[in-house]
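*Asks:* Just to be clear, the model below is a prediction. Sequence and coordinates:
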Amino acid sequence: MRLRCRLSCAEVFEGVSQGETEAEALRNIQEAIQLCLDVRRAQGLPLTIESRQIEAPIYA
């Protein structure tokens, strides 16, 4: 049985990572985060972005 995992990290970049297993998805997102941080550092940008979670009622 194949397992598809999807991970995200909004505090660093707006993106997601996938993998056939949880371990592969984790490796993929770690690599994506590192590459994003390298680019942001080279461009003199902040390493993280502000992130907030809110709850909003849904009316049917």
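*Replies:* It's in.
*Asks:* switch to C-alpha atoms for all contacts and neighbour counts from now on
*Replies:* Noted.
*Asks:* which ones are touching the residue nearest to the spatial centre of the chain?
*Replies:* The residue lying closest to the centre of the chain (CA atoms, centre = their mean) is residue 9, at 2.5 Å. Applying CA atoms under 8 Å, 6 or more residues apart in numbering, we find residue 9 in contact with 15, 16, 33.
*Asks:* What of residue 41?
*Replies:* Contacts of residue 41 (CA under 8 Å, 6+ apart): residue 47.
*Asks:* Quick check: it vs residue 29, distance?
*Replies:* Distance from residue 41 to residue 29, counting by CA to CA, to the nearest Å: 18 Å.
*Asks:* can you give me the strands for this structure?
*Replies:* 5-8, 16-19 (DSSP state E).
*Asks:* now the first one, how far from the centre of its chain.
*Replies:* Centre-to-centre, strand 5-8 and its host chain are 8 Å apart (CA atoms, centre = their mean, to the nearest Å).
*Asks:* got another, please set it beside the one above:
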Amino acid sequence: MELSAVLTPAPEGGYVAFNPETGTTTQGEAVEEALANLVEATELYLEEFPLTTSARSLLTTFHITEHA
């Protein structure tokens, strides 16, 4: 099963990893660690709460005008 992962730098260092299909969130000191932790957390989540849809998340960007 292929799922999405969104990784963002954490203010205290490392990365926060988020899976939008399940809502699972975790962290790690490096990208690889954060992603491995997300895989584990998501697998545990799916054992209790199987996905009922196969729809994939869509990641896009948008622009905000900067105010002076």
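*Replies:* That came through, no problem. Keep in mind the model is a prediction, meaning the values are calculated, not measured.
*Asks:* Can you calculate the TM-score here?
*Replies:* The pair, once superposed, lands on a TM-score of 0.58 when counted by TM-score structural alignment, normalised by the length of the first structure; 54 aligned residues with a CA RMSD of 2.7 Å.
*Asks:* Compare the strands of the first structure and give me the one nearest residue 53 of the first structure.
*Replies:* Closest of those to residue 53 of the first structure is strand 5-8, at 14.0 Å (criterion: CA to CA).
*Asks:* quick one: that closest one aligns where in the second structure?
*Replies:* Mapped onto the second structure using TM-score structural alignment, strand 5-8 of the first structure spans residues 15-18.
*Asks:* That stretch vs the first structure, average distance?
*Replies:* Superposed on the first structure, stretch 15-18 of the second structure shows a mean distance of 1.0 Å to its aligned residues (mean CA distance after the TM-score superposition for the first structure).
*Asks:* Run through who's touching that stretch.
*Replies:* For stretch 15-18 of the second structure, the surrounding residues in contact (CA under 8 Å, 6+ apart) are 5-10, 24-31, 34-35, 38.
*Asks:* Among those residues, which ones are in helices?
*Replies:* Mapping those onto helices (DSSP state H) picks out 31, 34, 35, 38.
*Asks:* Run a quick check on the second one versus residue 27, I expect a contact.
*Replies:* So that's residue 34 of the second structure. Yes: between residue 34 of the second structure and residue 27 there is a contact under CA atoms under 8 Å: 4.8 Å.
*Asks:* Reformat the strands of the first structure as JSON lines; add mean neighbour count.
*Replies:* Shown next, in JSON lines, are these (neighbours: other CA atoms under 10 Å):
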{"stretch": "strand 5-8", "mean neighbour count": "15"}
{"stretch": "strand 16-19", "mean neighbour count": "18"}
